[in-house]
Structure formats: C-alpha cells, structure tokens
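**Q** this one's structure only:
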C-alpha cells in the first residue's frame, strides 16, 4: 500500500518492480497521485514486454493490478523521442522566431509531455502534430495561464516561454503568465520553483511564486542590461530553462553547464546546431 505519494515515480518504480515477477500482484494507492500521466506512461511501457497493469477504484483509493513477468520482446522496439527533451528543442526554435519539428513524437504518444504543443499554442506559437511528428513555428507573443500538474517537467520550458514573452512585452497585462500545479517541483533535483524565480528575477522580470505556482511578468528593463550568471543548482532542467532564456535576453550565462549530462550530454552542441551562439567562459572566483 502506498499512502499519500509525493511523486508518481514512487508508484512507477513499484509497478515496474512487481511486473518483473510472474503472476499477479496488487498496489493500493491512498491519497492523490501527483503527475498521474507519468504512471499512465509506465503502464504503456510494460506492455511490449508482456506485462500488464490495470487500475480500478476500490475502497476510497486506486488499486493497480500487475500481471507479470517482464519478457524480452521477440522483435526490436522503436523508441519514440523523449517529449520533455523535444519540448526544449521546439521552445528554442520558437523563442528564436523560427520553425522546427521533432519527427516520431505524435499526438497519440503515451507521454503526457506531448501537451507541450498545446501549451505552446497558449503562448501564441503556431504548433501541432502531423503524420510525421510535432512541429512549431513563430515566437511566443502573449502570456498564458497553464495548469501543469499533469506534466510538471514542462514547467521549466513553459517558464522560459513566459520569460521570453515578458521580456518583449509592451503591455504588462499581455506579457504576464501564471503557471500552476507545480507542487512537486520543490522536491526535484533542486527546488525548481525557487530556482526559476531567482533566475528570472535576475533577468529583470517581476516574479511571484508560492508552494505550487509561478507568476512571471514584465519588470524593470533597466535591471536587465548587465551580464548575468544564472545558477541551475546542478539541475539539468534548470540549465535547459536558463539556456532558453539566454535566447531571449542578452549577456546571459549558465553556470555548471555540465549538469545537463544527466539527460542530454550533447545539449550545448545541439543547441549550437540550431543556430545559437554557445561560448564557454571561466567564472571569476
């Protein structure tokens, strides 16, 4: 029994472990499950390996029925692109005002982070899916109000789009964004709400934040004229976010660039391939 989980990863880990065993096992979850789409992704991912996970409401909670074991598939598997990484790439193109696509990521993906396309449209970008994959075109032009409870890994990218809008906005109301559903971000590799708030404030933006939200609005343009070093606190997703912000604001540097190796070791090279100017500087002690 899993009571009041703080992350969907707790349940996903248990489900995968139980799926390795033959026969039938059960996990009961009591309390709200954060980031539920990631558990749906876990359920989809075990199916090609011969296991199944079914869920039903029972006695005030959800019961997950796990049928194993996991077996090697008879045929090679095609793994689709990671949607959270694809969101970073698509956002980079959008902030630069260009057009780009990630083939292989479709609207039928089990990944909840495919909703980046929907969120990008909320910021005024043209974005969608076609038979080949996901595409985006044009810069973000307006602030957005997004509930990211189901896909919190998109929050850093959404915050970067919000920052790009706020830095360019002529009217405060049109340049203000509100991101909610962020309660799980405080328990990630860093306190992502605080880290984002601190970094975006250094860009001269007006940033409000609480236990589960970020509000990003235009601020004092004069405060953003000096070179700024943004510290991702060793968190790969914070480094991605600050790199995206550097495409919208001049003289922005990202400390500890090597932290991206956790999920995307070639990130800086790939960003340069997209047309960004990436330089390495030694920070003064």
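**A** Right, received. Where do you want to start? Note that the structure is a prediction, hence the values are computed from the model and not measured. Numbers count the residues shown, from 1 in each chain.

**Q** okay, CA-based contacts and neighbour counts for the rest of this
**A** Noted.

**Q** Would you map the strands across the chain?
**A** Along the chain, the segments classed as strands by DSSP state E run 2-3, 23-30, 52-58, 61-68, 99-103, 126-129, 133-137, 145-147, 177-180, 206-210, 213-217, 228-230, 252-254.

**Q** how about those, which one is nearest residue 40?
**A** Distance to residue 40, taken as CA to CA, is lowest for strand 52-58 among the strands of the chain, at 9.5 Å.

**Q** gap between residue 275 and residue 247?
**A** From residue 275 across to residue 247, the span is 10 Å (CA to CA, to the nearest Å).

**Q** Could you do residue 263 as well?
**A** 21 Å.

**Q** Neighbour count for these two, which is higher?
**A** Here residue 263 and residue 247 are compared on neighbour count by other CA atoms under 10 Å; more neighbours surround residue 247, at 19 against 11.

**Q** Tell me which residues touch the more buried one, please.
**A** For residue 247, the residues meeting the contact criterion (CA atoms under 8 Å, 6 or more residues apart in numbering) are 92, 95-96, 276.

**Q** at 6 Å instead, please
**A** Taking CA atoms under 6 Å, 6 or more residues apart in numbering as the contact definition, residue 247 lies against nothing.

**Q** try this one side by side with the last:
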C-alpha cells in the first residue's frame, strides 16, 4: 500500500486533538496492574502498542505476541517475571532482532527465571514468574531507558526493593524521570542521588489517572507549521508542565520559525520569521524527535549537527541508516559517525523524480517525512499504516488540515 501526499495550497489553520501519550499510557497500565486498581485510566492511547498491553492483561492464555511493540516487550517482560505462572512472550521478526539480554540478565540477577527460546539475547522468551529477591544491581547508564523503567516499576514489589547503580552517562533521563514521577503518583517514592536510584519495598496505591496527549505526535505538527508559508495550528491536550521529554520540541522549534502559545487545554502554533543558520542539538534526552528534525531542517535548507543518537540504531529500524537512505531519495546527502551523530552541511545530490519513502515498519519514518510534501509537488509514503503504532488517525488529521491523501 502507498499513500500519495499533496500539500494544501492555502494557509494551514486547523485544530487537532492529538493521540494520548503511548509512553504514559503503557506505564499507567503497568502501574494500574501493580496497584490492583479498580479505577479507569482516562484518555488511554488507542495505538497498537497500548492495545497489545491491554490484550495481554485481558488474555486467558499464557502466550503473548506483542508484534512490533518495543515498549510492551520490555515492560511486560519485567512485569511477568513476578507474576506466578509460566509465560511465553514473542513478537514480530524485527522484534526478534532487537536485543533484550541486558534486561533479562538484570531480572535473572534479581531472582527472575527467564530463558531464551530461539536466539541468545533476543525474544521470544520463556518466563517462569515468581517473587523477586531484588537488591543491588549495576547497569550502564547508556542502555535504553525502557529497560531501566521496566525494572523501576516492579522494584517496590521485590523483597529487598531495588538499588540501581547507573554507570557512566545516563541517556534519556526525562523518560526515567517520567516513570518515577508516575510511580510517585501511585504512592511510591524513590531516592535518586548521583547515579544511584533506591526504591524500598512498598505497595502501590490505586488511583484514577488521566493520560496527557503525546508531545512526540505534536512534533509532526510543529514540522508542518515550520514548512508552511502560513499556519496557525491548535493542538489539544498538551500540558506546559509535562513529564514527557519530547515537550522540548516547543523550545527547539523556535529556531525553525514556530512559536508556541500555551493555553489551558493545549497549545497554539504560529509561524514566525526566525530561522537559524545552522542547528546544533544533542538528542540524548529526546531521540524520538531526531527524524522530525532531520527532515524539516533539510527541507528548510538549515544545515545541522545532531548528536546523542546512539539509541536510533536499535529502534523499530536502524533509523540512522533509514534517514540517510530516504533523504538521499529527496536529494540530500546526510553523513553519520560514531553510530550516534548525523550531520548535513548543505550537500545535495540528484533527487529521484518520483520518490517513494520507505517506512521500514517504523511509524516515525512515515510521520516525519509526510510534512516534506509542503516543499515538494507531492510525496509518496510506502506502507503508511505503520502510523497505527502510535498515531492511528494521523492521515485523517492531515486530511482535516487540508492535505490530499490519495490511497
């Protein structure tokens, strides 16, 4: 399947209700289960990753296929390790290529019983759930924050609690802080001093919970505002005091001509004339924004140097290689180094006459590239329904904003 995207000719004035945050929704589901809460989670995400989590919690079987849902794989592996019974968790072909050994080895050290069913270090997994001892554990601060969050959320249920020593530089700190902030709302506090996080044995308290809209999803509308000639876009459900690291997008887009006005129920984006000559940023705390900024900077002719991208290699696809390949189709030569840096110095190449953007089973590839249609006659996106992973009605919202989405 392919979608041909054509940009509107008129200014973009629209109001969009963004999807709920996938990151918050999936954490909330784990914390709801751990607290045995009877209360609902309001504004729960309806994306694929969250649907998978719900299916697992409502399932009568002991075998779970979570597809391409990376967050669900990490969180559920930790959660199931403490639930009595025998469980099997697997996923898509790509999921079975994404390493999970760091989390599994940490859990086994803390008293879990997890083994690999196919390739060492990768899903599928066989989990024999039981009470966990807990205690001290040492992990690199450079691992995925989802591994760390998975351990933190089950830490209060461990007999000795958990003392997590993070060695070296800690990446994606906002996601760890988001987890701890949500745990505190469910009644569990922690101590975080230097690189040591200590959580004592405790019981979560059941509470009702409201999920904020997704700042990652908002980034694509910031991109649309930046690439348009004239725009005023209202985005519903975003909080100014947000626990989401990707809320940084509001600050970063000031240098690409987008101003953010915070309202009680969301934000309003307006177009300005402020454009940086070159953009420098370390994305260590917000790696999911990298694809958006690579595309929009190239389309605006703004050279960039982006660092802190080491986790992009192990996402839904190798996002560094995917960005280089697809931007080349549009005539932009991007270079990478040290598996963590992307740079564009303005170098161009001959673009393909009718480029088709491959999405690599990666929702963010589709949504990051779609706004580029504003600077092109049109743009074709292959396998466009990958967006259901986090923003199921993205294409409908584009149409609402005046884009033509031809199937």
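**A** Thanks, I have it. As the structure is a prediction and not an experimental result, all values here were calculated from the model.

**Q** thinking again about what came up before, can I get the strands of the first structure in CSV with mean neighbour count and distance to residue 194 of the first structure?
**A** Output for those, formatted as CSV (neighbours: other CA atoms under 10 Å; distance: least, CA to CA, whole Å):
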stretch, mean neighbour count, distance to residue 194 of the first structure
strand 2-3, 13, 27
strand 23-30, 16, 29
strand 52-58, 15, 35
strand 61-68, 20, 32
strand 99-103, 18, 31
strand 126-129, 20, 29
strand 133-137, 21, 29
strand 145-147, 16, 18
strand 177-180, 22, 13
strand 206-210, 17, 8
strand 213-217, 23, 9
strand 228-230, 19, 13
strand 252-254, 21, 16
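
**Q** which residues touch the alignment partner in the second structure of residue 12 of the first structure?
**A** For residue 12 of the first structure, the aligned position in the second structure is residue 149, judged by TM-score structural alignment. Residue 149 of the second structure makes contacts with residue 176, as judged by CA under 6 Å, 6+ apart.

**Q** what's near enough to touch the residue mapped onto residue 227 of the first structure from the second structure?
**A** Aligned counterpart of residue 227 of the first structure in the second structure: residue 354 (TM-score structural alignment). For residue 354 of the second structure, the set of contacting residues under the criterion of CA under 6 Å, 6+ apart is empty.

**Q** mind redoing it with 8 Å?
**A** Under the criterion of CA under 8 Å, 6+ apart, the contact list for residue 354 of the second structure reads 379-380.

**Q** The residue most central in space within the second structure: what's its closest spatial neighbour, skipping adjacent residues?
**A** Ranked by distance to the mean C-alpha position of the second structure (CA atoms, centre = their mean), the top residue is residue 288 at 5.5 Å. Spatial nearest neighbour of residue 288 of the second structure, excluding adjacent residues (CA to CA, 6 or more residues apart in numbering): residue 216 at 7.0 Å.

**Q** count of residues packed around that neighbour?
**A** 26.

**Q** Show me what it lines up with in the first structure.
**A** Using TM-score structural alignment, the equivalent of residue 216 of the second structure in the first structure is residue 84.

**Q** Wait, its match touches residue 153, no?
**A** Yes: using CA atoms under 8 Å as the test, residue 84 of the first structure is close enough to residue 153 to be in contact (6.7 Å).

**Q** got any residues that touch both of the two?
**A** By the contact definition CA under 8 Å, 6+ apart, residue 84 of the first structure and residue 153 are jointly contacted by residue 113.

**Q** quick revisit: tell me the contacts of the match of residue 216 of the second structure?
**A** Shown in contact with residue 84 of the first structure (CA under 8 Å, 6+ apart): 113-114, 153-154.

**Q** Same question for residue 6 of the first structure.
**A** Applying CA under 8 Å, 6+ apart to residue 6 of the first structure gives the contacts 33-34, 184.

**Q** separation between it and residue 30 of the first structure?
**A** The value you get for residue 6 of the first structure to residue 30 of the first structure, if CA to CA is used, is 12 Å.

**Q** ditto for residue 125 of the first structure
**A** 39 Å.

**Q** same question, residue 240 of the first structure
**A** Distance of residue 240 of the first structure to residue 30 of the first structure, computed by CA to CA: 34 Å.

**Q** Could you do residue 97 of the first structure as well?
**A** Applying CA to CA, one obtains 46 Å for the distance of residue 97 of the first structure from residue 30 of the first structure.

**Q** Quick check: residue 192 of the first structure touching residue 236?
**A** No: here residue 192 of the first structure lies out of contact with residue 236, judged by CA under 8 Å, at a distance of 10.7 Å.

**Q** right, and the strands of the first structure - which one's nearest residue 41 of the first structure?
**A** Relative to residue 41 of the first structure, the nearest member of those by CA to CA is strand 52-58, separated by 11.0 Å.

**Q** Show me what that closest one is packed up against.
**A** Here strand 52-58 of the first structure is seen to pack against helix 36-46, strand 61-68 when contacts are counted using 3 or more CA pairs under 8 Å, 6 or more residues apart in numbering; DSSP states H and E.
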